[in-house]
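S.K.: Structural data only, the sequence is not supplied:
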């Protein structure tokens, strides 16, 4: 902004700070004053579009940016913001092209490299994400978002030493960076040390700590105390983290009960599919988070015919778009959908995920929440295989309680909600499996530990895959693993991963909740 008048620069900087800290009304007032000084300046248009996107006015933001680009076609920041707009509108390929153009126009624009890297990361293109995020970090070494996202990408690629180095580099810039502490905690094969304990306690003693950072650090402290054999201290830290998160983003147990009842009723009768083989390329892995689903996917992804796509949002997006088109929330419109409607939606999903089948003929989709849609798949993607994963209920519930989830509100912030969610999932999947036994298969984590080769053969058989010995050495598979278990699945099978028993009677309240029948 060096070419702008000093007064305009100051107003724009203050407006950007106001928008970033959640004060859009103040940002709008400051922006109006800046516009009075230099209305057509590209930097003003960039901030104006950011504000409009924040206010969920993408059409207006698009008009502002396209008019600005017509006048300033070579302005990199305008092109970069246009990429943000396209991405918000669901035009991912066009967004990536806009960010690439911004990088070409100004190779020193760190934010354009960061946006490119974030896009590659979300698309599962981990090698490209690492390369572009390294460039962003080199251009802006004090910026935290590219540094943390680079560390995440390195973790997903299995480069654990490099990931730890980048997380700690972020903490060197800001010792209260919650995302960096969250990342270090997700290096589950590497315990935090005494120096980390002192650093966490010092930061948690601050009164000015933002809630998201405090939550992330409490989770990290809980993990640290668990690793050093202090179950009471660990439970206290996890409980404090979850209580604060639940206050910020409450989860509705009643809405969940209603959803399960509606989904089961709506899917009781579905039309015969137009093409019974549609979707046979896809293997859905569903169930509870922390139930071993990443491990089962890693085994399948070691097979030469299967691409491990990790947690894809596409099935939910296709259903959300159909809900908007019909003006009714899912699953209320399910009973009205014809066989042709389901065929169209299935083809939409396959088109959205086609890139995962370019190298290999089949793909996984390991989005645990897709269990909520398992009932419609026999009409929408009748050829698909569905693998439901389960693990010991107490271990699953406890692992959920101590995991910081990005997506909020989340059932895992309260033990009673965890128990309700687990019971609802089991109840619904049991009914859907009875309706579609040829395509929905249950696999249990503890059974895999007890008889690895037999259970891996059974898994491959359920997926219609020939046995391949590479699946026995799944931990050697070179792929991006974009989940909280990224470090763990790089190791051979271990029988010593259970943690809940070490808490003894401290977890009896959770055990009692898990024994309640559905619905409670």
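M.R.: Right, received. Where do you want to start? Fair warning: this is a prediction, and the values are worked out from it, not measured in the lab.

S.K.: all contacts plus neighbour counts: C-alpha atoms, from now on.
M.R.: OK.

S.K.: Could you check how many residues crowd around residue 233?
M.R.: 16 (other CA atoms under 10 Å).

S.K.: what sits against it?
M.R.: Applying CA atoms under 8 Å, 6 or more residues apart in numbering to residue 233 gives the contacts 222, 225-226.

S.K.: Next: residue 216.
M.R.: Applying CA under 8 Å, 6+ apart to residue 216 gives the contacts 178-179, 181-182, 241, 404.

S.K.: ok, it to residue 185 distance?
M.R.: From residue 216 across to residue 185, the span is 9 Å (CA to CA, to the nearest Å).

S.K.: Below is an additional structure, to be compared with the one above:
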């Protein structure tokens, strides 16, 4: 056959257009004239692989390396054929031969590492992956990528990575970087897709798995995140970080007993790691194991002296007594400019609590103020928040709210949403309800915000925005959103007819809940504004409550919350039951009866003994709701009243008068 280069080009075009059988015939004819044509042999091998003729492909690539014994690329092609034919041992030898010919052959190191991982030769595999990274021809590009990321030039970083992917379509580091950029934009679905593409090519790439776990968790896909963490741990059971990742995801899914086991495993690998002791302490607290919890926090402190987080964890038990030595050490952390603001702030909150317990309210308030000011990364803009509330109220009109999800034919669990501000008695109501035989307590679920996010993505498809899109959605689309919520929460439920979703900021989502889950029950946990706002001011939150670190912001936020609830009462009369904390404390049985009646349930006496419920509780009030009800917290704000003028001014006389009867 003449014109060999043109024949090669034709064969490549046939393969590219999905016609491997035609390419095979062309190449066989070409090889009749020249059986040593290496390019034709390689193309023939690929055409056979595309047709699933793996054994024949192996024979062709074996011919290829006999013809071209010094070609490292040919041995790599042969190794790939062996893998497709499930001959892993021979594939290893072929990659090793390729590396003998070219020790800087990055892809051979990479794929050899994959094979060694499959045969559980962990240390050899790690060596191969390190060599692959060392030899990566794109390494200089990623130096530029890292510099761009350092300079927050995300556009350049993305452009560089996409340039790499134009020539190496599955480069793990390029895909990992793009996924990181997507995560920063909260495009978690896109990040997951990118990472799964990378893992299909690089199934043992640790960074891809770690990022996948994180983004699945962002999306509320907790069981998938747990499975991914278990997969990662299987790569190397001696890595304490993998056990810890699994422990975190199990806790995120409300599987606290299993999480504790995973933390114990991590601790067996690194018994002197302060952070593992700390996080393990959080799970013990949730499970009500108070003594063991304290021991874990104290051990964390012993291992890490710059540990404001552990001091705050102890203070957040609400009834822990600090020694004079503890207080002295917390003060030193607070005063030392070299201590990271996050650690100093938490030490300050804990020290303030210690002074409050000693009835030194002036010193306590000064420390609370300083701790709040030290809290890093707080970004609350009142004007932006007011606008977001206004948009919600404008979108959820009586007309829009008349449309609800289509009815389902089968019985489904009924969610009970407890909404309001944090530190308003929501955990107390949850504990009372969860003591009823028909109601299951869960935790502060992110499932409804995740469902709102799905509505936002739906809005983009319809070229509009949330919440305006709610006026356009059909009954079936509303039903699908409600079903997605129930599917996500299934991981936290065990089959009771009712379950509780106690995420306070869901007060924004009352209209949305009403439309997608017509059967849902909604309860507003409300408390006097001075009590609520001061209690928040004294609380350090891990994330999510940026309004709580300034008294004026707290007053502003409280007013917006009350205005939002007034709107729901106007457009959805009798939908939301307001439970005033002060009434619950002073007339507990009558208020519990009222609460259960709103849920359509009969009174059960064990709801009065809520403190005997041994369920896991994962909030700042977890210790308080394990005690009989008491009223000493109702007037605690008076001890700080002389310092609360900024709060009172922000609340305004109208709000203060509205709640005056609950003083």
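M.R.: It's in. Bear in mind the structure is a predicted one, so any value in this text is a computation, not a measurement.

S.K.: Tell me where the stretch 551-663 of structure 2 has helices.
M.R.: For the stretch 551-663 of structure 2, the helices defined by DSSP state H, counting those that start in this stretch occupy 551-571, 581-586, 588-598, 645-658.

S.K.: Centre of the chain to the third one, how far?
M.R.: If I follow you right, that is helix 588-598 of structure 2. Counting by CA atoms, centre = their mean, to the nearest Å, helix 588-598 of structure 2 is centred 35 Å from the centre of its parent chain.

S.K.: just checking, what packs against that helix?
M.R.: strand 576-580, helix 581-586 (3 or more CA pairs under 8 Å, 6 or more residues apart in numbering; DSSP states H and E).

S.K.: Adding neighbour count, secondary structure and distance to residue 124 of structure 1 as columns, could you present the contacts of residue 216 of structure 1 in TSV?
M.R.: Shown next, in TSV, are these (neighbours: other CA atoms under 10 Å; DSSP: H, G, I helix; E, B strand; the rest coil; distance: CA to CA, whole Å):
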residue	neighbour count	secondary structure	distance to residue 124 of structure 1
178	25	helix	23
179	22	helix	20
181	26	helix	23
182	22	helix	20
241	27	helix	29
404	25	coil	21
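
S.K.: Keep only the residues you listed that stay in contact in structure 2.
M.R.: Counting by both residues aligned by TM-score structural alignment, their matches' CA atoms under 8 Å, structure 2 reproduces these contacts from the contacts of residue 216 of structure 1: 178-179, 181-182, 241, 404.

S.K.: now, among those residues, which is nearest to residue 329 of structure 1?
M.R.: Lowest distance from residue 329 of structure 1 to these (CA to CA) belongs to residue 404, with 28.3 Å.

S.K.: Determine which residue in structure 2 is aligned with the closest one, please.
M.R.: Using TM-score structural alignment, the equivalent of residue 404 of structure 1 in structure 2 is residue 540.

S.K.: Was I right to think its match contacts residue 349?
M.R.: Yes. Using CA atoms under 8 Å, residue 540 of structure 2 is in contact with residue 349, at 6.9 Å.

S.K.: any common contacting residues for those two?
M.R.: In contact with both residue 540 of structure 2 and residue 349: residue 312, using CA under 8 Å, 6+ apart.

S.K.: Kindly indicate which of the kept ones among the contacts of residue 216 of structure 1 lies nearest residue 383 of structure 1.
M.R.: Using CA to CA, residue 404 comes nearest to residue 383 of structure 1 of these, at 34.7 Å.

S.K.: ok, now which ones touch the closest one?
M.R.: Shown in contact with residue 404 of structure 1 (CA under 8 Å, 6+ apart): 182, 216, 219.

S.K.: Mind doing that once more with 10 Å?
M.R.: Residue 404 of structure 1 is in contact with 182, 185-186, 215-220, 238, 241-242, 245, 410, 412-413, 484, counting by CA atoms under 10 Å, 6 or more residues apart in numbering.

S.K.: now swap in residue 110 of structure 1 and tell me
M.R.: Applying CA under 10 Å, 6+ apart to residue 110 of structure 1 gives the contacts 103, 132-133, 135-141, 143, 146.

S.K.: Let's see that with 7 Å instead.
M.R.: Neighbouring residues of residue 110 of structure 1 by CA atoms under 7 Å, 6 or more residues apart in numbering: 136, 139-140.

S.K.: Likewise for residue 77 of structure 2?
M.R.: Residue 77 of structure 2 touches residue 61, counting by CA under 7 Å, 6+ apart.

S.K.: returning to what we had before: out of the kept ones among the contacts of residue 216 of structure 1, who's nearest residue 119 of structure 1?
M.R.: residue 179 (18.3 Å).

S.K.: And the closest one, what's its match in structure 2?
M.R.: Aligned by TM-score structural alignment, residue 179 of structure 1 pairs with residue 309 of structure 2.

S.K.: do the same with residue 281 of structure 1
M.R.: That one, residue 281 of structure 1, aligns with residue 414 by TM-score structural alignment.

S.K.: what's the distance between that match and residue 268 of structure 2?
M.R.: Plainly put, residue 414 of structure 2 is 41 Å away from residue 268 of structure 2 if you go by CA to CA.

S.K.: next one: residue 398 of structure 2
M.R.: Distance, residue 398 of structure 2 to residue 268 of structure 2, by CA to CA: 58 Å.

S.K.: do the same with residue 390 of structure 2
M.R.: According to CA to CA, residue 390 of structure 2 and residue 268 of structure 2 sit 52 Å apart.

S.K.: One more: residue 524 of structure 2?
M.R.: Using CA to CA, one obtains 44 Å as the distance from residue 524 of structure 2 to residue 268 of structure 2.

S.K.: So those two - more neighbours on which side?
M.R.: residue 524 (23 against 12).

S.K.: Surely that one and residue 581 touch.
M.R.: No. At 10.1 Å, residue 524 of structure 2 and residue 581 do not qualify as touching, with contact defined as CA atoms under 7 Å.
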